[in-house]
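Engineer: missing the sequence, but the structure's below:
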């Protein structure tokens, strides 16, 4: 199989490239060539898809599968897809963020998405950009366009730092503010399972939109943090705390305490999406212990979360130690 990865140096893109190489495919990366090395056995083409003539290096190429993770202006997806229209299949890694509010728990692929356009040149709204990217891929490739609506993505290589923050925090040991309830269901997808689903379905010629994320309750906050303690071997004590005092202190779910979205929160649906279609198509998700353990071993090897390719400013995640200490002192005094 001949795989073209548009990008290939970020979290998901590098995982796609690695899996293509592992499968023995002929793998080509197309990007600006300013982030990350070229993996052994991978051919790299250079170009800036946002610049006039920036796709020239792709002209005349032949690929069975194209994977695109672009999250900027949709016009860039339309231009690339148009040039690559002779490829066998176009997989666009999108996001659950495309669903139009208000979004209800259990949202499925048939639900309405935010308004957008395939030729939109604006890049200031993530949801609109992803929705427009879907339109662009489908406009050119039709049923040969696979739309992978990912949710929370975890695993080795994560460049936002949600699971890495928890692992580093647990590794420091001591009392750890654990946001409850401990049995709160958590829905996510390991990047390697996302990658396998994307490439497998593309090879099979499957098109259309899929919520690619584990079943709701694949794990819980309790299981996730206990696995972090086990993986790091740290002397950490999880101090479970009800959501109400945490929220009253101004702590933001998802950002200050990554992964956590408490019951009743307006974005709780992000971890309660319908996944029947993806599982029926072949999605499988590995146990949380494997995701957490492999992520810790990767972190131990690389030392720190890598910068996000093409994004010099990274969203800061994780609770300030002083704020955590104050909450622990109030709700879990020694």
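Structural biologist: Perfect, thanks for sending it. Since this is a predicted model, take the numbers as computed values, not measurements.

Engineer: hey, let's count contacts and neighbours off CA atoms from now on
Structural biologist: Noted.

Engineer: Could you pull out the helices in the stretch 201-334 of the chain for me?
Structural biologist: All helices of the stretch 201-334 of the chain, identified by DSSP state H, counting those that start in this stretch, fall at 221-232, 243-248, 276-281, 288-302, 321-331.

Engineer: Can you check which of those helices gets nearest to residue 94?
Structural biologist: Checking these against residue 94 by CA to CA gives helix 276-281 as the closest, at 14.1 Å.

Engineer: buried stuff in the closest one?
Structural biologist: Buried residues in helix 276-281, counted by 16 or more other CA atoms under 10 Å: 276, 278, 279.

Engineer: Can I take it that residue 92 is in a helix?
Structural biologist: No: according to DSSP: H, G, I helix; E, B strand; the rest coil, residue 92 belongs to no helix; its state is strand.

Engineer: what residues are up against the residue nearest to the spatial centre of the chain?
Structural biologist: For the chain, residue 153 is the residue whose C-alpha lies nearest the centre (CA atoms, centre = their mean; 3.5 Å). Contacts for residue 153 (CA atoms under 8 Å, 6 or more residues apart in numbering) come out as 188, 189, 190, 191.

Engineer: so of those, which ones are in helices?
Structural biologist: Secondary structure from DSSP state H places residue 191 of those in helices.

Engineer: mind putting the contacts of residue 153 in a markdown table, neighbour count and distance to residue 64 included?
Structural biologist: A markdown table is the format used below for the contacts of residue 153 (neighbours: other CA atoms under 10 Å; distance: CA to CA, whole Å):
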| residue | neighbour count | distance to residue 64 |
| --- | --- | --- |
| 188 | 25 | 29 |
| 189 | 24 | 25 |
| 190 | 24 | 25 |
| 191 | 25 | 22 |
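
Engineer: Can you pick out the most distant pair from the contacts of residue 153?
Structural biologist: Spatial extent of the contacts of residue 153 (CA to CA) is set by the pair 188 and 191 at 9.4 Å.

Engineer: Overlap of the contact sets of the two?
Structural biologist: 153, 154.

Engineer: quick one: the closest residue to residue 320 other than its chain neighbours from residue 65, how far?
Structural biologist: Once flanking residues are discounted, residue 320 sits nearest to residue 256: 7.8 Å by CA to CA, 6 or more residues apart in numbering. Residue 256 sits 38 Å away from residue 65 when distances are taken as CA to CA, to the nearest Å.

Engineer: ok, the two, which is more surrounded?
Structural biologist: residue 65 (21 against 18; other CA atoms under 10 Å).

Engineer: second one coming, line it up with the first:
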């Protein structure tokens, strides 16, 4: 398969490139060429895709069998790419997000749950609206040749958001570590490499449609995740679990200060409880938790901490604030 990856240097894009190369596909990437050298075997095209003229010149009159796009900025950038490629590729895979659903996301929601408004030609800075606008841009150009992967929480090597990397570095330091909620709190997530493999397989067979692409509800728990991270880092860390009430009283924010974790209430519960039947019926599989955690740790050891993304909040609680909460729990 002749594949064009828009981006291809960080996190999901890098996972797509490496998975595609391992499967023997011909891979072309298009990016600014400023953050990482292209992987061996990749044909790089250099352009700032936010500049329509530069994008047009870089693509030329080339054709591909499929495109994978993980853009999370202004939807007009996705629209411009789709307009240029609609007649030159048979399939367009877009990494979207379950953030497009109206908040709060209902428990057990499938792909038919209500979504936010989006403008495919817009410049909104709201993440949910940007992703929905990107979806509409892809659907407008490709119709049933579009694959929309509403991924939600993505973990694994190359994560430049800072969720699992923060936990690994915090546990590496050892000592008493503030742990959120209850250990049995169920989680849903997807390893970026499993998402990549599923999207590429879908492109190969012309799969179209919209899918919630994460593990099944309860695939793992917060306790299993952190206990696995303790073992992988060979840490002496002691997990000290704090109830949601204690964390709320201390002003500790879920998701950002306590990465990955969300309370099990009406506001947040649906983010770890989506119906993913459609994606799994379409072949989505998830690797064991230990593999995701261990490979993320190995990547951090080999390449160091990634530069945090400027368009996302910093993750992890301040050490002094963590200590104050731990002192409350003694």
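Structural biologist: Thanks, I have the structure now. Not measured: the values here are computed from a predicted model.

Engineer: What is the resulting TM-score of the chain superposition?
Structural biologist: The TM-score (TM-score structural alignment, normalised by the length of the second structure) is 0.96; 328 aligned residues with a CA RMSD of 1.3 Å.

Engineer: for the helices of the stretch 201-334 of the first structure, which one sits closest to residue 81 of the first structure?
Structural biologist: Smallest distance to residue 81 of the first structure across the helices of the stretch 201-334 of the first structure (CA to CA): 23.9 Å, for helix 276-281.

Engineer: tell me what the closest one is packed against?
Structural biologist: strand 208-212 (3 or more CA pairs under 8 Å, 6 or more residues apart in numbering; DSSP states H and E).

Engineer: Name the residues that touch the strand it packs on?
Structural biologist: Under the contact criterion CA under 8 Å, 6+ apart, strand 208-212 of the first structure has outside partners 96, 108-109, 143, 145-151, 189, 194, 273-275, 277-278, 283.

Engineer: How many residues are close by the nearest residue to residue 59 of the first structure once chain neighbours are set aside?
Structural biologist: Sequence neighbours aside, residue 83 is the residue nearest to residue 59 of the first structure in space, at 7.0 Å (criterion: CA to CA, 6+ apart). Neighbour count for residue 83 of the first structure, taken as other CA under 10 Å: 16.

Engineer: Can you select the buried ones from the contacts of strand 208-212 of the first structure in PyMOL?
Structural biologist: Entered in PyMOL, the line below selects the buried ones among the contacts of strand 208-212 of the first structure, by 16+ other CA under 10 Å:
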select buried, resi 96+108+109+145+146+147+148+149+150+151+189+194+273+274+275+278+283
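
Engineer: Just give me the match in the first structure for residue 93 of the second structure.
Structural biologist: Using TM-score structural alignment, the equivalent of residue 93 of the second structure in the first structure is residue 91.

Engineer: For the helix or strand hosting residue 57 of the second structure, name the packing helices and strands.
Structural biologist: Per DSSP states H and E: residue 57 of the second structure is located in helix 52-59. Identification of packing neighbours for helix 52-59 of the second structure by 3+ CA pairs under 8 Å, 6+ apart yields strand 43-46, helix 75-85.

Engineer: what's the most buried one of these?
Structural biologist: Mean neighbour count (mean count of other CA atoms under 10 Å) peaks for helix 75-85 among those, with a mean of 22.

Engineer: Against which helices or strands is it packed?
Structural biologist: Counting contacts by 3+ CA pairs under 8 Å, 6+ apart, helix 75-85 of the second structure is packed against helix 52-59, helix 127-142.

Engineer: List of residues touching the last one?
Structural biologist: Where contact means CA under 8 Å, 6+ apart, the residues beyond helix 127-142 of the second structure that reach it are 72-76, 78-79, 82-83, 86, 91-92, 94, 96-97, 99-101, 115-124, 146, 148.

Engineer: again, only this time at 7 Å
Structural biologist: By CA atoms under 7 Å, 6 or more residues apart in numbering, the surrounding residues in contact with helix 127-142 of the second structure are 72-75, 78-79, 82-83, 86, 92, 96-97, 99-100, 116-120, 124, 146, 148.

Engineer: what comes up buried for it?
Structural biologist: Residues of helix 127-142 of the second structure classed as buried by neighbour count (16+ other CA under 10 Å): 127-142.

Engineer: Of all pairs in the residues you listed, which one is the farthest apart?
Structural biologist: The span of the buried residues of helix 127-142 of the second structure, defined through CA to CA, is set by 127 and 142 at 22.5 Å.

Engineer: Tell me, how many residues neighbour residue 204 of the first structure?
Structural biologist: Around residue 204 of the first structure there are 9 other residues, counting by other CA under 10 Å.

Engineer: quick one, what contacts it?
Structural biologist: For residue 204 of the first structure, the contact set (CA under 7 Å, 6+ apart) is empty.

Engineer: Can you tell me what it aligns to in the second structure?
Structural biologist: Using TM-score structural alignment, the equivalent of residue 204 of the first structure in the second structure is residue 205.

Engineer: where's its match relative to residue 25 of the second structure, distance?
Structural biologist: Going from residue 205 of the second structure to residue 25 of the second structure by CA to CA gives 14 Å.

Engineer: cool, and residue 53 of the second structure?
Structural biologist: To residue 25 of the second structure, residue 53 of the second structure is 28 Å away according to CA to CA.

Engineer: Residue 299 of the second structure touches residue 160, doesn't it?
Structural biologist: No: taking contacts as CA atoms under 7 Å, residue 299 of the second structure lies outside contact range of residue 160: 11.7 Å.

Engineer: so residue 308 of the second structure makes contact with residue 161?
Structural biologist: Yes: Residue 308 of the second structure is within contact range of residue 161, at 6.2 Å (criterion: CA under 7 Å).

Engineer: higher neighbour count, those two?
Structural biologist: Higher neighbour count among residue 308 of the second structure and residue 161: residue 161, with 21 against 14, using other CA under 10 Å.

Engineer: That one reaches residue 310, doesn't it?
Structural biologist: No: judged on CA under 7 Å, residue 161 of the second structure makes no contact with residue 310 at a distance of 9.4 Å.
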